[in-house]
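Trainee: just a sequence and a predicted model for now, questions to come.
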Amino acid sequence: MLFCLGLSGASFGQYYDSGQDPFRLKWRQMNTNRFQLIYPEGIDSLAAQYLWNLESVAQQEKRTVTYFPKHIPVVLHPNTIISNGEVGWAPKRMNLYLVAPQDNYFQPWNEQLSIHEFRHTVQLSKLNQGATRFLNLLMGEQATGFILGWHIPLWFVEGDAVCFETGSSQAGRGRVPDFNMRLKAQVLEKGIYSYPKAIFGSYKDFVPNRYELGYYLVANGRNQFSNSLWDQVLDKVARSPIHPNPFSASIKKQTGFSERNFYMQSMLGLHDSPIDRVKNEKAVKQVVNSNSNDYVNYYNPTKTDDGMVAFKTSYSSIPAFVSIDANGNEKLLHQPGYVFDNTFSANDSLLIWNEFKNTRWENENFSRIVVYNLRTDKLDYLTSSGRIFYSRLSPGADALLSVEVDEKINWTLTLRDFKTGEVFKQFAFDTIQPVQPDWAPDGKSAVFVGISFKGKSLGLVDLVSENIRWILKDESMEFSQPKWTGKGIVLKGAYKNTSNFFLYDLTQNTWSLLTDEPYGVNEGNITENSFLYSTYTSDGFKIECTDSAFTKDLRGIKPSAFQLKLADNLQQEETQVVFSLPHQSYPSKEYHRFSHLVNIHSWAPLAIRVDNQEVGLGLTLLSQDVLSTSFLSLGYQRHEAEAYDEYFIDYQYKGFYPLLDTKYSLIPFSSYQPRDSIPRLVEGVQHIITQTWQVPFYFNRGKWYRLVQPELGYNLALVDYKPNLYFEDQNKYIHQINAGLYAYNLMKQSYRDLYPKWGQSVYVTVRNVPMGSYAGSQFVAYTRLYFPGLAANHSFRVYAGFQKQDQTGWPFYNKLATPRGYYTLSSAQMLSTRAEYAFPLVYPDVNYCELLYIKRIRTNLFYDVASYDNRYWQQSVGIELGYDFHALRLITPFELSFRYAYQLSEQSHFFEVNYAVNFNALYGNSEKNSIPDK
């Protein structure tokens, strides 16, 4: 679940765009005093359940953060398969994405979302007091988001919400054994990281995320000091926003520790915690040969005739299926697209997995079934769309068993013909979400986990009679990943607060413990005499194999509920939320999207230009609708250097399939011009109107991101002179028509990649002024090509461009890249080429006085050349030294580079400093980070 900061908006007017739903949807709404619930037509009963759940959470007594939020819009998104939730400020709204994940814990998804996201609403609403309230009056909703983004670390934002979901219910991530697995392994095996490294991450080492770290810090603070600790911290931040660090100051006042020392003391408690293991004499060996200390995960190891296959992820390379021989040597098989749950189904010749498929609409996407033949290296898509998960190949390789969900969030177990992909049988469930199914060895039955408001269940379904036998029923504990073997059901569950594997003997109805791992396990597979599984270490999930899993098992041990004092204390500190079916009906009425396009949420005594991330002197009003389709900024800007005023309206509409962008500027002018040798006052107004239409077509396939986007634009510049006695009407109109095409084919990037390993992008545009004394045209075309470098995460890039334009007409600005160290020249024809070699130098993870944390230092070697009309040449060669860092403890990453260029044409030197702010990193948007700018 994601919390959306307002920091980027407060700084540059770049408010969080949560994506659009298909235009075909018709929207409805239900309203209470606290919520305006907006949802697509056709899911009224589900919408009523969500509204009832939110009201149930809102009516709970607030004991640890004492504040009752005001009215907030909530938008339901049932068409995306990305399981998430988010609360955004500027504008204020909550987005809930309704498709539950397959690794869901023992609580229905609608309850989890309601608890967690409502807590974010409480956090933000509580900041609207004291001096921050005054800032809200001055700047609108963006002020709250700015104060939170500037002063409050994300580990608190998410950790407090996880504590609330754990304390307010019988479930929550605080009761899931694997939730603290990564943090515990890191502390016990690698030691306690510095505080900046823990909150900002690292390119060198794996760092647990803000949910895991935050839960432990927030819960430990409440447990060790006071359950009102964080309530008082939020009060301090809200009332003292101009304090250099009110968050840390409040922690110091209440605990005696600085923020950094509070973190260290909490981690020491985790470092000293024992690992409680049973005595087990099983012979366990690690399978993969590796001399690297890099963070690498191997998921779902599966035995084949040639050894085994597994799904591998790492920091240095993109995810891939690999084969591993008997000696532990691995071979790359295939690099897929996004694989759901890092899982797959396999036999000796086939791999089957579910892969993400995107569309124009960010809030409508699909998962399709992919089949890869290990023998022929052939890839097929069994389905082109659908919302399909956890597909499993039958023992006879003639059918697929999957979990599916429709747009009304109805869940089914589905049987498909493997050759045609046609569905021939479905098993529907009224109140249960089926997850993680697996075939019986005879192909006539299946095992699955069911999740309902009563808890988790483990069921066996006869695929012929449709009868269900429940082995575990309505349990308030965590278990998952059932596998049906000839000896019984293998199940991942908790034993002494750590996930391990168990065996349920179907003939004797008895349980046995199969593994005894210190941190946790993931997806195992059983053959005749061995058990392959992944066990967690601080360097990732590693494959282990035991040949004696069934001869030296520990009988009588069954999965148990997670019992940890930290979670139990949280439950005592919170009021329990009791969920049920709605006890009242909520009237539903139509929601007219076009009547809500304007939603002014913020304003500022500054000119904020969203399109170019520019802030200047002036005034601005900012508007965004809650459906994230309509974006408006209007205001006034004073251009002091050029000594003129501008009144502007910038508007984007993304609700249609084409993207529409309209800009209008009004610029008054006055000057003295000679007339009869006497200066005369000339006054008037310049009007500039720009309209752009873009139509994106996505063709993503596997590891390749692909886009073809035609563009059409129209510009009108009108100079309207005020009539006077000395000058005739000289009004001037300039019409400009633009047409272009942008396309790319780019390989997805690994975490450490600076650029795609392979890829191509191209941009072609024609701009034309068709009439008048300024008639003329310009043609521009350029491409970027990406190639792998000499080592991992190195990249070689080539840029080439051509531009031709009329010099007697309108003076079009240059759109080609100029050699570094030079200014562009005016010419009728221009050729430009760049060659670059970029690579990371070191990942220092160095902290300076808590004010500067450097994650990566990188280098870029370049050679640039350009010709103008084949007569004038510019050439430069040089080096750039870049730093990726965090400053002033802001979560937003900064990039700073120092550039040296030697100008070969002039034999002179050029130095330059550049900087950038990566706002995409706030939202984990790795796909957008891999797409180059035009």
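Mentor: Yes, it's here.
Trainee: every contact and neighbour count from this point should use C-alpha atoms.
Mentor: Noted.
Trainee: and the gap between the closest residue to Ile369 other than its chain neighbours and Gly337?
Mentor: Nearest-residue entry for Ile369: Asn354, 4.8 Å, with adjacent residues in sequence omitted and distances by C-alpha to C-alpha, 6 or more residues apart in numbering. Applying C-alpha to C-alpha, to the nearest Å, the value for Asn354 to Gly337 is 9 Å.
Trainee: go on, Tyr15?
Mentor: 29 Å.
Trainee: ranges for the helices of this protein?
Mentor: Ranges of helices in the chain, per DSSP state H, are 7-12, 44-58, 109-126, 130-139, 142-151, 154-167, 181-189, 195-200, 210-224, 229-239, 246-255, 259-271, 565-573, 926-929.
Trainee: and here is the other one:
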Amino acid sequence: MKSLKYNKKLIINTLSIFILTFNSYMVFGQLFSSEQNPPSVKFNQINTPQFQIIYPTPLEQDAQRMANLLEKMINDVSKSLGRKPKPISIILQNRGVVSNGFVQMAPRRSEFYTIPSQEFDSQDWLNGLALHELRHVVQFDKLVPSLGAPIFEELKLALFGINLPPWFFEGDAVVTETVLSPGGRGRQPYFELALRTNLGSNKHYSYSKNYLGSFKDIVPNYYTLGYFLTSKMRRDFGEQILDKTLSRMARFPIRPYNFTSSLKKHAGIGTSQLYKNTMQELDSLWAKQSDSSGKTLYQTAYHEEAQIPTFYQLPYLTAEGDLVCIKKSYAETPAITLIKNKKEETLLRIGFQLEPNLHYAANLLVWDEYRQDKRYGKQSFNVICIYNLKDKTFKQLTHKSRYFSPALSADGKKIIVVKVSYDNQFSLVELSAQNGEELKSYPNPQNYILQTPQYDDAGKKVVVTALNQDGKTLLVYDLENGAIEKLFAPVRQLISRPTFAKQQILFKAHFNGTDNIYSFDLSTKAISRISDAQFGAYQPSYDPKNQKLYFSDYQHTGHRIVSIDLNSAKSTLRDKEPDNFLQYFKPLISQENTCNVFQDIPEKEYPIKPYKEAAHLFYFHSLRPTNTESEIDNQYVIGFDLASDNKLNTFSSTVGYAYNFGLRNSEYRATVSFKKYYPIFTADYENRGRFSSVRLIRPNGETVVPFTWREHVSNFGITIPFATNWLNKGFSTGFNISSGYTSRYNLSLQPNNFPMQISFPMKYQFFMGLGTLRSERDLATPWLLNFNILYEHLPFDSNFDGSNLILKTFVNTPGLFSNHSLQLNFNWQSNSGVYRFNTDIARASGFLNLPALDRLHNSFLLDYRFPIAYPDWEVGPLAYIKRFKGGIFTDFENIGKGNGLRSYGAELRTDLNILRFYLPNVDFGTKIIMPAEESINKKPIFEFGLILNY
């Protein structure tokens, strides 16, 4: 029986872990959001045979375009997988400033964030996004075609995550966006930069390191790795290889190592051999490209060579002859940095940016930063910030704005920015550098996607990158007469960061197959290559005094600042050299129906209807297994929840059933959560069995008698959240209030004074957090303050009395050396009455093996953590170890009530991935705990811990 019970528990726990793991697994591959729009946003819908387009009313034009486009291209996107997907909802989101999208199965929908970034593709943003995300829809339905609503959508998502590595589903989508369009990331040198640079620098890393990441070296993301691996599969094994591989997986979706074994079945090689073959081929092909294109290894004279991955970006020469730039490394968060004679001064730690942006003029620095909405996660902003180098003062000029890529006029009085409206209209806007006030707006009659503008020296003209479905070009705005000049016909180039330099305009492009700095001669209209970068040159700036060009040169350790004399620089006319870019995707075009799905898109006008949220509150999509432990003999409470989430994330609910093996009876429950308005309202109900015991006096003496009952338990609560961020800091706070009602019945025995109702116990909670950004190598947030206070009492119940007051504080500070962390955790609790025996605060390490305390009043825990090594060890297919880290700690309890010291010790932990799963990131280690009490045998206590991070 014990063996049967253990096996049953093992099976249930394993199933639960798998479901949790693979639901979360997708979060990292795509941006999943359960946040809401402000309630003022009104939605309409368009219904086609395959799609329900739900969109904010300002996006009607884009919604009609997407309806026609998606219907037109669905067969082409599905062809190589041999599966046309089932209908799905597409939600267009226009209130945020982050460019992204995702596909989700629970509930079944895809979201398109309609605002494009300031540096991306050479075609329309929404067109490319639709291609990429629709391919994910096809992948889902190909792998698990027979599962879906109303009960299997989360299971479908779980099976997708357990079977397909992220490099495959993202790489395959990148291949699709590339071969079916004239754009796509597979045509961009920047997309392959990290991998090509590593191979070109003789940095040949293992499959696990290139896939799972590193704290020590720069490696490609899994989009890049997956693009080349997936392309190699189709190049070598034909157009049916994806269909055959995924079809075999779909027939038995719980097969161990399903992807590798299915690939080996139809291609004769597994994942490891595919990786080796791909890297060998790329190494050879890129070596030939290097022989035919950029060869110059620029030397930096401005800063020391980096020993760890470091990125010096957007360099400018100041009036004093110093360099200023944005610096970021694996050990440090982004900062505006001043460099003088190779000595660096950190001027200001800045906040999260959608892309690196910085501009200098007249001793001023201007840049943009992301700002989150205080409540609604679907809404965000991009604000303009300014810093004065002379008096070293910072100011945020705009609030709740949608301004991008600011640049100063030469006199420092005006700022030119790109502004994007909620209906996705782009315009150039001039702001006051004093207060951020809008001075003038310049039209964009063709509604190009505008990117990275800059003034000329006189402040009378602005050059800006312009993009539409035909490609990219440069526009010059004459600010005095309003004229707009297009400098050349649109090209399929990732043109960015144009800047005036005498009678030229400098910009980044890749006409020769490598990202380089090019110039456009305003008199001859000729385009010439100025730089000769080995791997890539980016973000040009020009100083008219010394007539030097400054830019970021990329190497395997990151970006370095270099310069060349523009007068003596050798230039090569664009039409005098070939494009040596490795078009790895090119053989795949013949496997498709078309090389451009955006040709001949219909212009049908679909009927429009309001999307009434009240009519779509319930969408039951998944049956979730549940497993908890009974209060009787550690038996199990096993059941299921039927989950519902509406597609706008404003209403969630579950209904569930469980069987309590300890009490041998059933339990029923339901929950709802309403998140449309500022407060979040929650309520839950449970009907359950319960067990306790009572001491009774019998004629033969006192005895303990067990008894059971059932009860209705209802709870409800309100949460009022608030969040904000500025520079490298984030602040969040909120207030919760909750209560409930319990009614008991069917008692097997009714003891004296046993209450049949518990009437509205009240719980109040206030929480607050303030912290800073953390770098890749930081073991914890460098500066962090968390404060949480909770109070419970029973003001409406005459059957009970008592109260519980809890204070929890948590503080992080930097340690003695880089990426070290000191953590202090102080907790305090005072309780009485029915709460007297509650213990709701953190305990000392090893407390279960220490002498018991009569009551716990407070605890104080100190923990110092530090990195030890970054080995990047691959232990076959079993594990990949990224980092070893250590720590020492000292824990106190009941300070002021005695000695206080309870335990101390040390720990050794490691960050690793197991079985080549991208997620979870596993934090595994051991802790040796030394008891402090003299009254016990002070033998060390050993504990092992496993933390799964998603």
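Mentor: That came through fine. Note that the coordinates shown come from a computational prediction; the quantities given were computed from them, not determined experimentally.
Trainee: coming back round to it: the more surrounded of Tyr15 and Gly337 of the first structure?
Mentor: The neighbour count for Tyr15 of the first structure versus Gly337, taken as other C-alpha atoms under 10 Å, is higher for Tyr15 (25 against 21).
Trainee: still on that earlier bit, out of the helices of the first structure, which gets nearest to Gly520 of the first structure?
Mentor: helix 181-189 (6.4 Å; C-alpha to C-alpha).
Trainee: save the helices of the first structure as CSV, and put in distance to Thr546 of the first structure and mean neighbour count too.
Mentor: Output for the helices of the first structure, formatted as CSV (distance: least, C-alpha to C-alpha, whole Å; neighbours: other C-alpha atoms under 10 Å):
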stretch, distance to Thr546 of the first structure, mean neighbour count
helix 7-12, 51, 22
helix 44-58, 46, 20
helix 109-126, 36, 23
helix 130-139, 59, 17
helix 142-151, 49, 24
helix 154-167, 35, 25
helix 181-189, 22, 20
helix 195-200, 35, 20
helix 210-224, 30, 22
helix 229-239, 47, 21
helix 246-255, 48, 18
helix 259-271, 29, 17
helix 565-573, 33, 17
helix 926-929, 37, 13
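Trainee: could you dump those helices into a markdown table with distance to Leu401 of the first structure added?
Mentor: Formatted as a markdown table, the helices of the first structure follow (distance: least, C-alpha to C-alpha, whole Å):
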| stretch | distance to Leu401 of the first structure |
| --- | --- |
| helix 7-12 | 44 |
| helix 44-58 | 26 |
| helix 109-126 | 23 |
| helix 130-139 | 53 |
| helix 142-151 | 45 |
| helix 154-167 | 33 |
| helix 181-189 | 31 |
| helix 195-200 | 41 |
| helix 210-224 | 33 |
| helix 229-239 | 47 |
| helix 246-255 | 51 |
| helix 259-271 | 42 |
| helix 565-573 | 36 |
| helix 926-929 | 30 |
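Trainee: for Ile734 of the first structure, which of the ones you listed is the nearest?
Mentor: Smallest distance to Ile734 of the first structure across the helices of the first structure (C-alpha to C-alpha): 31.1 Å, for helix 7-12.
Trainee: show me what the closest one is packed against.
Mentor: Here helix 7-12 of the first structure touches helix 142-151, going by 3 or more C-alpha pairs under 8 Å, 6 or more residues apart in numbering; DSSP states H and E.
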